[in-house]
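Undergrad: How does the following fold in three dimensions:
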Amino acid sequence: MNEDLEEGIKSVTGFQEGSMPFRYLGVPIQTGRLSKKNYSALTEKMVAQIRGLGAKKLSYSGRVVLINSVLNTLHNYWAQLFIIPKSVIKRIEAICRNYLWDNSPDYHRVPLVAWDKVTMTKQEGGLGINKAEVWNIATVGKLVDWIYTKSDRLWIRWVHNVYLKDKDWHEYVPPNDATWVWKHICKVKEKLKDGFVDGSWVSHPMGYSIRRGYEWLKPVQAPQPWQSIVWNNWNTPKHSLISWLMLQGGMNTKEKLHKIGYYSDDRCILCDSMPKTIDHLFSSCVYSCKVKHILENWIGNNLPTISHLAASITNSV
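TA: Below is the predicted model of the structure:
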């Protein structure tokens, strides 16, 4: 339109002329693919949450709750709007991992337990934190499902008229000159292909959802027989996580820190008689034995040692 008409519309409506990119509902809006720089708003917001008031005062169990309820929620919101690049996904996982083990978004300490183990469900021996990369694929899978079911949405109608043109979506292969976004959606379709039969998600009668797609994509591990002992209503979250760390061999005992040069020796600082291993700390140390004896007299019953309990659990696995 000419300049006079444009000025007339602005004067009548009170609108102001803007430019792209701009921010709407907390996310950048532009016509093309977002660059890595555009995603800095997401990672910076996650870092700001970590550095916020009280975030550094949480225990391990408290940090797990914050990661699931706050940090992953931020990622989930963006994942439903954009296809997040792998480099940004790795940065998101690094922020969550560093915060869990070091109270900081930056890398300072070696993780006590591998991230692949942490992102397993509690039944499988993990902490139940979502794996960001798999969750992002499952989120894009929602678009794949809409195309399968021909959802009554303007974008889906456009896809069927411009890209598919009555072609079979199940067997569709994108052309070489297709956009990056469309090629990525087609790659996700191939990963979820076995889950769709005749256009319907066969793994659940209620159809596809992001959570069901995530559980379908994630490698399934055998349930651990000790999970009900560690995670139950009788244990406080802090004690449950300490027990979980013990069973994963992730506690920073003096014996472990001596191997990486943090201490000059590995002797127990309480009894100074043996290396301070997990077994010694909870069972063999004379101070541990005294505490155990006091508890047995108090409850009027013998208690199994932590080492025997851990051994029986490990052997049952």
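
Undergrad: alpha carbons only for contacts and neighbour counts from here, please
TA: Noted.

Undergrad: Helices of the stretch 151-300 of the chain, residue ranges please.
TA: Taking DSSP state H, counting those that start in this stretch, the helices of the stretch 151-300 of the chain run over residues 154-159, 180-191, 210-217, 227-230, 237-247, 254-259, 278-279, 286-299.

Undergrad: Now distance to Asn68 and mean neighbour count too, for those helices, in CSV please.
TA: Listed next are the helices of the stretch 151-300 of the chain as CSV, based on distance: least, CA to CA, whole Å; neighbours: other CA atoms under 10 Å:
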stretch, distance to Asn68, mean neighbour count
helix 154-159, 31, 13
helix 180-191, 24, 17
helix 210-217, 14, 17
helix 227-230, 19, 16
helix 237-247, 15, 17
helix 254-259, 30, 17
helix 278-279, 29, 19
helix 286-299, 35, 13
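
Undergrad: Can I get those helices in a markdown table including distance to Met1?
TA: Below are the helices of the stretch 151-300 of the chain laid out as a markdown table (distance: least, CA to CA, whole Å):
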| stretch | distance to Met1 |
| --- | --- |
| helix 154-159 | 26 |
| helix 180-191 | 31 |
| helix 210-217 | 43 |
| helix 227-230 | 67 |
| helix 237-247 | 63 |
| helix 254-259 | 71 |
| helix 278-279 | 75 |
| helix 286-299 | 83 |
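
Undergrad: other SSEs contacting the host helix or strand of Leu5?
TA: Element membership of Leu5 [criterion: DSSP states H and E] is helix 3-13. Using 3 or more CA pairs under 8 Å, 6 or more residues apart in numbering; DSSP states H and E, no helix or strand is in contact with helix 3-13.

Undergrad: Now tell me what touches it from outside.
TA: Applying CA atoms under 8 Å, 6 or more residues apart in numbering, the external contacts of helix 3-13 come out as Phe15, Gln16, Glu17.

Undergrad: Next, the contact list for the most centrally placed residue in the chain, please.
TA: Closest residue to the average C-alpha location of the chain: Asn130 at 2.9 Å, with CA atoms, centre = their mean. Counting by CA under 8 Å, 6+ apart, Asn130 makes contact with Asn68, Asn72, Thr119, Met120.

Undergrad: and this one, so I can compare the two:
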Amino acid sequence: MANYLSYKQGTFPFKNLGLLVGANMNRVRDWNSVIEIFKNCLSLWKAKMLSYGGRITLITSVVNSLPTYYFSLYKAPIQVLDSLDKIRRVFFWGGSEEKAKMNWVTWDKTIAPIEYGVLGFGSLRDANLAMLAKWWWRFETEKEVLWRRVVWAIHHNPRAWSDISVKIYVPGPWKNIISTRQAL
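TA: Reported below is the predicted structural model:
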């Protein structure tokens, strides 16, 4: 078909809007581009030049939104979430990967909501689960949209008891979305 339309035939995986298409996002190495974006945005020289207030602003307004595009389709492996949290933690406290600075507050309290009297950085794991759970909600409420009909046609099993079915042998993001059921 590519030859017929005079297009160049590509290969998988490829990048589209910064997202790897055709890659197995269950592998940690396929998340390296997200980790590199984090590292570049939160470089050590920026931490030394900014006050704590500046670091808080950078983390909450910019960095927390960087992985949103990935998190909305793929369940991030635990190693990736730990790596991203480590980058945020080291940047906030002004240390480096080689030499850590003293942490005045535990990280669990740092990521807790502001209503609890802490910094409110937010949990990347919770953000990932919330974005994947949104697809469940959209699947149940938007009955006539094209993407829902495609997922239904691929994964529907009339003999299944589940309200949202998934065929285990069919690869893709829908399996990750359904796998969040146990976490929620």
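
Undergrad: Which one, of the helices of the stretch 151-300 of the first structure, ends up nearest to Cys96 of the first structure?
TA: For the helices of the stretch 151-300 of the first structure, the distance to Cys96 of the first structure is smallest for helix 237-247, at 16.8 Å, taking CA to CA.

Undergrad: So which other helices or strands are in contact with that closest one?
TA: Checking 3+ CA pairs under 8 Å, 6+ apart, helix 237-247 of the first structure ends up next to helix 60-66, helix 227-230.

Undergrad: The longest one: what's the following helix or strand?
TA: Later in the chain than helix 60-66 of the first structure, the nearest helix or strand by DSSP H and E is helix 72-79.

Undergrad: Let me know the next secondary structure element after the helix holding Leu5 of the first structure.
TA: Sequence order places strand 22-24 as the next helix or strand after helix 3-13 of the first structure, per DSSP H and E.

Undergrad: if we can go back for a sec, filter the contacts of Asn130 of the first structure to the buried ones?
TA: The neighbour-count criterion (16 or more other CA atoms under 10 Å) marks Asn72, Thr119, Met120 among the contacts of Asn130 of the first structure as buried.

Undergrad: so which of the residues you listed would you say is closest to Gly141 of the first structure?
TA: Gly141 of the first structure lies nearest to Asn72 out of these, by CA to CA, at 18.0 Å.

Undergrad: Tell me how many other residues surround the alignment partner in the first structure of Leu42 of the second structure.
TA: Under the alignment (TM-score structural alignment), Leu42 of the second structure pairs with Ile50 in the first structure. Look at Ile50 of the first structure: counted by other CA atoms under 10 Å, it has 23 neighbours.

Undergrad: if we can go back for a sec, for Trp180 of the first structure, state which of the contacts of helix 3-13 of the first structure is nearest.
TA: Scanning the contacts of helix 3-13 of the first structure for proximity to Trp180 of the first structure, where the rule is CA to CA, the winner is Glu17, at 29.9 Å.

Undergrad: which position in the second structure aligns with the closest one?
TA: Match for Glu17 of the first structure (TM-score structural alignment): Gln9.

Undergrad: Wasn't the residue nearest to the centre of the first structure part of a helix?
TA: No. In this structure, Asn130 of the first structure is coil, not part of a helix, as judged by DSSP: H, G, I helix; E, B strand; the rest coil.

Undergrad: any idea how far His258 of the first structure is from it?
TA: Separation of Asn130 of the first structure from His258 of the first structure (CA to CA, to the nearest Å): 33 Å.

Undergrad: which ones are touching the corresponding residue of the first structure for Gly120 of the second structure?
TA: Using TM-score structural alignment, the equivalent of Gly120 of the second structure in the first structure is Gly128. Gly128 of the first structure makes contact with Val118, Thr119, Met120, Thr121, Lys122, according to CA under 8 Å, 6+ apart.

Undergrad: run the last query once more with 10 Å
TA: By CA atoms under 10 Å, 6 or more residues apart in numbering, the contact list for Gly128 of the first structure reads Val64, Val65, Asn68, Lys117, Val118, Thr119, Met120, Thr121, Lys122.

Undergrad: Run a quick check on the last one versus Gln227, I expect a contact.
TA: Yes. Distance between Lys122 of the first structure and Gln227: 6.6 Å, which falls inside the contact criterion (CA atoms under 10 Å).

Undergrad: between those two, what contacts are shared?
TA: Applying CA under 10 Å, 6+ apart, one finds that Lys122 of the first structure and Gln227 are jointly contacted by Trp244.

Undergrad: To which residue of the second structure is Gln30 of the first structure aligned?
TA: In the second structure, Gln30 of the first structure lands on Gly22 (TM-score structural alignment).

Undergrad: Tell me how many other residues crowd that match.
TA: With other CA under 10 Å as criterion, Gly22 of the second structure counts 12.

Undergrad: can you tell me how far it sits from Phe92 of the second structure?
TA: 34 Å.

Undergrad: I'd like the buried ones among the contacts of Asn130 of the first structure laid out as a markdown table, including distance to Ser87 of the first structure.
TA: Shown next, in a markdown table, are these (distance: CA to CA, whole Å):
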| residue | distance to Ser87 of the first structure |
| --- | --- |
| Asn72 | 17 |
| Thr119 | 19 |
| Met120 | 22 |
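
Undergrad: Can you tell me which of those residues lies closest to Leu143 of the first structure?
TA: Asn72 (20.2 Å).

Undergrad: these two touch, right, the closest one and Lys131?
TA: Yes. Using CA under 10 Å, Asn72 of the first structure is in contact with Lys131, at 9.3 Å.

Undergrad: list the residues that contact both of the two?
TA: Glu93.

Undergrad: Which residue, neighbours along the chain excluded, lies closest to Met125 of the second structure?
TA: Quick fix: residue 125 of the second structure is Arg, not Met. Leu81 (6.6 Å; CA to CA, 6 or more residues apart in numbering).

Undergrad: counterpart of that neighbour in the first structure?
TA: Using TM-score structural alignment, Leu81 of the second structure sits opposite Ile89 in the first structure.

Undergrad: In space, what's closest to the corresponding residue of the second structure for Leu100 of the first structure - neighbours in sequence excluded?
TA: The alignment partner of Leu100 of the first structure in the second structure, by TM-score structural alignment, is Phe92. Excluding the flanking residues, the one nearest Phe92 of the second structure by CA to CA, 6+ apart is Arg55, at 5.9 Å.
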